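Novice: curious how this folds, go ahead:
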Amino acid sequence: MELHVRYEGDDDPDKCSARKLARFDLAELHRSTRATPPGIVLNPFAEQALSPADADHDRLVALDCSWETAQREAFDLDGVHRALPFLVAANPINYGTPFRLNTVEAFAGALVILGEREHAERTLSKFSWGHTFLELNEEPLRRYSECEDSTDVLDVQDDYLVEE
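Specialist: Alright, predicted model coming up:
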């Protein structure tokens, strides 16, 4: 599965997971919306959750920008918009915070849900904390990846939101 990033460049370049992915040729950065190819757009504001039913696509697209501009920017991208279900961040900036994933975590979570765990592991391997993301989210990711569709994913997510 191809990984593409609509890159805004409004964050600290030394802490940017998207830039690191690009350095290792694991993702392609795009500086404009127009240059970003369509695919499954990982949009935290999408109305439908990502599920294994979306596995027929061959491209994931993430938006790398500050959380303050994410909603406005995400709607400009072409493709099928899907929200990731409940997952907890493992990155040093948002560690333990639900739904505050950085770009590599969003890709890894999506890849596992879509049945591409090895690709997720390879992508996370470039980050010292990468394995922690999979460990923190092992159970929900397994359960989401066993769902049939978005409705099932939301039912599983509800189990975790009740606990929060």
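Novice: only C-alpha atoms from now on, for both contacts and neighbour counts.
Specialist: Fine.
Novice: tell me the secondary structure for the most centrally placed residue in the chain?
Specialist: When CA atoms, centre = their mean is applied to the chain, the residue found nearest the centroid is residue 106 (1.7 Å). What DSSP: H, G, I helix; E, B strand; the rest coil gives for residue 106 is helix.
Novice: now show me the structure for the sequence below, then we'll compare the two:
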Amino acid sequence: MEKIFYVYMNQDDPKKSTMKKLERYGMAIKISVNKIYNKLYLTPYSDNFLLNSCRILFHERGIVVVDGSWNRINTIENFKGKNGKKLPLLLPVNPVNYGKPGKLSSLEALAAALYIMGYIELAEQVISKYSWAQNFINTNIEPLNDYMKCNSNEDCIEAQDNYF
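Specialist: Got it, this is the predicted structure:
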């Protein structure tokens, strides 16, 4: 069974934490940072893009999203894990970073990862918990569909360059 985990960094207002809300819905599990090692986790510091083939690792070990502030992103630069992946560029629709390529909320990053790995219904379920997020998939539908077809970092760079 696929599991969604998150590491909460205490960098933002906890009432606005998208991952805490998913936890309240029973859709995410909070873990400590030392538990990410073998799991698939999202980090902009990886050299490797998240690909559709990551779905195997997601199925076996789950995915971890770091719930923190973009203003303090450097605090996760040294997280240790062997399965860190970065997302290709997408447009956020969140109120804080609307329209700033790549500055996704934790919720948007999770939905994008799920979509790219082919878990489209699960991505839509995650997004459905926030009214402001409803347009995220529609706004990014073409790049998401292209990223889902990528088999390598080079494919992702080429697809990303078509949009950004």
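Novice: on that earlier part again, can you find the partner of the residue nearest to the centre of structure 1 in structure 2?
Specialist: Taking TM-score structural alignment for the superposition, residue 106 of structure 1 sits opposite residue 109 in structure 2.
Novice: who are the contact partners of that match?
Specialist: Residue 109 of structure 2 makes contact with 42, 65, 87, according to CA atoms under 8 Å, 6 or more residues apart in numbering.
Novice: from residue 162 of structure 1, how far out is the residue nearest to the centre of structure 1?
Specialist: Look at residue 106 of structure 1 and residue 162 of structure 1: by CA to CA, to the nearest Å, they are 22 Å apart.
Novice: neighbours of the spatially closest residue to residue 31 of structure 2 that is not a sequence neighbour, how many?
Specialist: Sequence neighbours aside, residue 7 is the residue nearest to residue 31 of structure 2 in space, at 5.5 Å (criterion: CA to CA, 6 or more residues apart in numbering). Residue 7 of structure 2 has 20 neighbours, counted by other CA atoms under 10 Å.
Novice: average distance between the helix or strand hosting residue 7 of structure 2 and structure 1?
Specialist: Following DSSP states H and E, the helix or strand that holds residue 7 of structure 2 is strand 4-8. For strand 4-8 of structure 2, the mean deviation from structure 1 after alignment is 0.8 Å (mean CA distance after the TM-score superposition for structure 1).
Novice: how far does that strand sit from the chain's center?
Specialist: Put simply, strand 4-8 of structure 2 sits 11 Å off its chain's centre (CA atoms, centre = their mean, to the nearest Å).
Novice: just checking, what packs against it?
Specialist: In terms of contacts (3 or more CA pairs under 8 Å, 6 or more residues apart in numbering; DSSP states H and E), strand 4-8 of structure 2 is packed against strand 29-30, strand 63-67.
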